[in-house]
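Asks: structural data only, the sequence is not supplied:
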């Protein structure tokens, strides 16, 4: 963020700052004296003096978070392949991964990925892979929930009648077309409620990353409680926020489920 500064600021007056998205509006308000400084997006700031700059995640950690997301998807696909076939070369590893990860508590996964594993990667890369604690938590949660997602998708795929797949193959459809037009649409409709439950559980499990000193909602609640010495208010506030988040997520999932089921009903008609 960059702030536009003007020398006409009168001492001892309130320092009024406003976040704006347009240079012209910021210039007019600054010249009129209604504000003292303007917060502008970096791409609009031009050559204005830099006072303070903050990014949510550094570029290296953004890359790591993207890799964690892609890796989580790959782990899910790997688990699904291992669950629905017995001939794939990676079936042994896929089954081992799913069974092992599902047997480890999420807190242990977060601690393992966030501390010893991240430290080993940092040492092996000579300090290049020095990830922030938040990124470590994201990677740990992605690994942990990919195993559960794989089992959910496996159940959804196995729920599709085998006759439909065999009929599609008899008609000459390739495996990719069978998956795209027959398996995937029906599997998504079947597993959507279970995926919604896992998403809500994952949303609540993000509070566990506070064990890595990540300043999420839970960690900030603990910091405020330590500073204020209030017994219940910080915990009640954090619980209320989590309840609101889960209610919003549940409402969105139910709406999406209705849309998918409605589309599925039209397709069957």
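Replies: Looks like it came in fine. What you are looking at is a predicted structure, and each value in this text was computed from that prediction instead of being measured.

Asks: alpha carbons only for contacts and neighbour counts from here, please
Replies: Noted.

Asks: can you pull the contacts of residue 260?
Replies: For residue 260, the contacting residues are residue 189, by C-alpha atoms under 8 Å, 6 or more residues apart in numbering.

Asks: what helix or strand is residue 27 located in?
Replies: Using DSSP states H and E, the element containing residue 27 is helix 23-32.

Asks: which residues in the stretch 151-269 of the chain form helices?
Replies: Here the stretch 151-269 of the chain has its helices, by DSSP state H, counting those that start in this stretch, at 162-170, 175-178, 184-205, 217-228, 233-268.

Asks: mind putting these in JSON lines, distance to residue 3 included?
Replies: As requested, these are exported to JSON lines (distance: least, C-alpha to C-alpha, whole Å):
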{"stretch": "helix 162-170", "distance to residue 3": "61"}
{"stretch": "helix 175-178", "distance to residue 3": "53"}
{"stretch": "helix 184-205", "distance to residue 3": "35"}
{"stretch": "helix 217-228", "distance to residue 3": "28"}
{"stretch": "helix 233-268", "distance to residue 3": "32"}
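
Asks: okay, one more to line up with it:
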């Protein structure tokens, strides 16, 4: 018995250590190692350092486009999801039509379409609506040239991702038990009171990881706005590499910057998710 007990003691002490090693995110350690190597190159290599400074402004533009697009897409997506779950045939059909169209068009095509077709048509429509005020000299007509490509890119990302976010909200709302809606009705709460105070808070808690993933997706897809000439990380990297022919170093920095932002955001989402699940 004593021999068996002695053989089990060292093993039990080692188990927590082996378990902790098995739970280590080795992919993250590898990513950190690559990041440290690139950071060391930026600090000690003048070429990397020059490229990094050249792309700094693009980081600000990328973050700005991503955050504004996400906030607007969240707002529009929530509205679309409420229209789709509301027991009204007209709102259901309108929201379903919009969602299916937007989900079926590639984001790059949508960027081109909104920028060169949708935005000019919107400006023409607004000028037509305001034509009495324009003719009276009260306001000036809108010139499409005053609508920058950054604004057009944000509009395209908003319209495209609002469809996906709407489906996430809808699935979260439908995942809540019907008994909670019935309990709210028994207390005399209206449909919108039940939605605001009972269903939506629980739905947002359930779908938070999916909403976070959509933000990461928008951040990555913001690289597509470079096709419109928006001065984001990708566009500045493309211009710099074309002028210096340092493609290897430039796109190493471009990839590193995106990796830092997306990995940091993913870790933040996991942290908040763990806090919400407590």
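Replies: Yep, it's here. Values in this document were obtained by computation on a predicted structure and should not be read as measured data.

Asks: quick revisit: what's the closest of the helices of the stretch 151-269 of the first structure to residue 147 of the first structure?
Replies: Across the helices of the stretch 151-269 of the first structure, residue 147 of the first structure has its closest neighbour in helix 184-205 (11.1 Å, C-alpha to C-alpha).

Asks: counting contacts, what elements does the closest one pack onto?
Replies: Packed against helix 184-205 of the first structure by the contact rule (3 or more C-alpha pairs under 8 Å, 6 or more residues apart in numbering; DSSP states H and E) you find helix 133-158, helix 233-268.

Asks: can we see that at 6 Å?
Replies: helix 133-158 (3 or more C-alpha pairs under 6 Å, 6 or more residues apart in numbering; DSSP states H and E).

Asks: residue 101 of the first structure: which of the helices of the stretch 151-269 of the first structure is closest?
Replies: Of these, the one closest to residue 101 of the first structure (C-alpha to C-alpha) turns out to be helix 184-205, at 14.7 Å.

Asks: next up, the contacts around whichever residue in the second structure pairs up with residue 215 of the first structure.
Replies: Here residue 215 of the first structure is matched to residue 231 in the second structure, going by TM-score structural alignment. Residue 231 of the second structure makes contacts with residue 58, as judged by C-alpha atoms under 6 Å, 6 or more residues apart in numbering.

Asks: quick check: the helix holding residue 27 of the first structure aligns to which part of the second structure?
Replies: So helix 23-32 of the first structure sits over no part of the second structure, by TM-score structural alignment.

Asks: which parts of the stretch 1-150 of the second structure are helices?
Replies: Taking DSSP H, counting those that start in this stretch as the criterion, the stretch 1-150 of the second structure carries its helices at 2-22, 26-44, 46-85, 89-104, 107-113, 119-129, 131-135, 149-174.

Asks: residue contacts, the alignment partner in the second structure of residue 181 of the first structure?
Replies: Residue 181 of the first structure maps onto residue 197 of the second structure when the alignment is built from TM-score structural alignment. If a contact means C-alpha under 6 Å, 6+ apart, then residue 197 of the second structure has no contacts.

Asks: picking up where we left off before, now the match of residue 215 of the first structure: how far from residue 148 of the second structure?
Replies: Relative to residue 148 of the second structure, residue 231 of the second structure is positioned 12 Å away (criterion: C-alpha to C-alpha, to the nearest Å).

Asks: what do you get for residue 116 of the second structure?
Replies: For residue 116 of the second structure, the distance to residue 148 of the second structure equals 11 Å [C-alpha to C-alpha].

Asks: more neighbours, these two?
Replies: Counting neighbours by other C-alpha atoms under 10 Å for residue 116 of the second structure and for residue 148 shows that residue 116 has the greater number, 15 against 12.

Asks: buried stuff in stretch 178-195 of the first structure?
Replies: The neighbour-count check on stretch 178-195 of the first structure (16 or more other C-alpha atoms under 10 Å) flags 178-179, 183-184, 186-193, 195 as buried.

Asks: how distant is it from the center of its chain?
Replies: In terms of C-alpha atoms, centre = their mean, to the nearest Å, the centre of stretch 178-195 of the first structure is found 22 Å from the chain centre.

Asks: ok so, going back, and the helices of the stretch 151-269 of the first structure: which comes nearest residue 96 of the first structure?
Replies: With distances scored as C-alpha to C-alpha, the stretch of the helices of the stretch 151-269 of the first structure nearest to residue 96 of the first structure is helix 184-205 (21.0 Å).

Asks: once aligned to the second structure, how far is the closest one on average?
Replies: By mean C-alpha distance after the TM-score superposition for the first structure, the fitted helix 184-205 of the first structure averages 0.7 Å away from its aligned residues in the second structure.

Asks: give me the contact list for that helix.
Replies: Looking at what lies outside helix 184-205 of the first structure - C-alpha under 6 Å, 6+ apart - the contacts are 156-157, 253.

Asks: buried among the residues you listed? Need that as a selection in ChimeraX.
Replies: Selection of buried members from the contacts of helix 184-205 of the first structure for ChimeraX, criterion 16+ other C-alpha under 10 Å:
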select :156,157,253
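
Asks: out of the buried residues of stretch 178-195 of the first structure, who's nearest residue 40 of the first structure?
Replies: Using C-alpha to C-alpha, those come closest to residue 40 of the first structure at residue 195, 38.8 Å.

Asks: now check the second structure for the residue matching the closest one.
Replies: Under the alignment defined by TM-score structural alignment, residue 195 of the first structure is paired with residue 211 of the second structure.

Asks: count the neighbours of residue 104 of the second structure for me.
Replies: Counted with other C-alpha under 10 Å, residues neighbouring residue 104 of the second structure total 11.

Asks: that one maps to what in the first structure?
Replies: In the first structure, the residue matched to residue 104 of the second structure (TM-score structural alignment) is residue 103.

Asks: report the contact partners of that match.
Replies: For residue 103 of the first structure, the contact set (C-alpha under 6 Å, 6+ apart) is empty.

Asks: again, only using 10 Å
Replies: Listed by C-alpha atoms under 10 Å, 6 or more residues apart in numbering, the contact set of residue 103 of the first structure reads 97, 144, 147.

Asks: then residue 229 of the first structure?
Replies: Residue 229 of the first structure sits in contact with residue 223, where contact means C-alpha under 10 Å, 6+ apart.

Asks: from residue 218 of the first structure, how far off is it?
Replies: For residue 229 of the first structure, the distance to residue 218 of the first structure (C-alpha to C-alpha) stands at 16 Å.

Asks: just residue 129 of the first structure next, same as before
Replies: Counting by C-alpha to C-alpha - residue 129 of the first structure and residue 218 of the first structure are separated by 27 Å.
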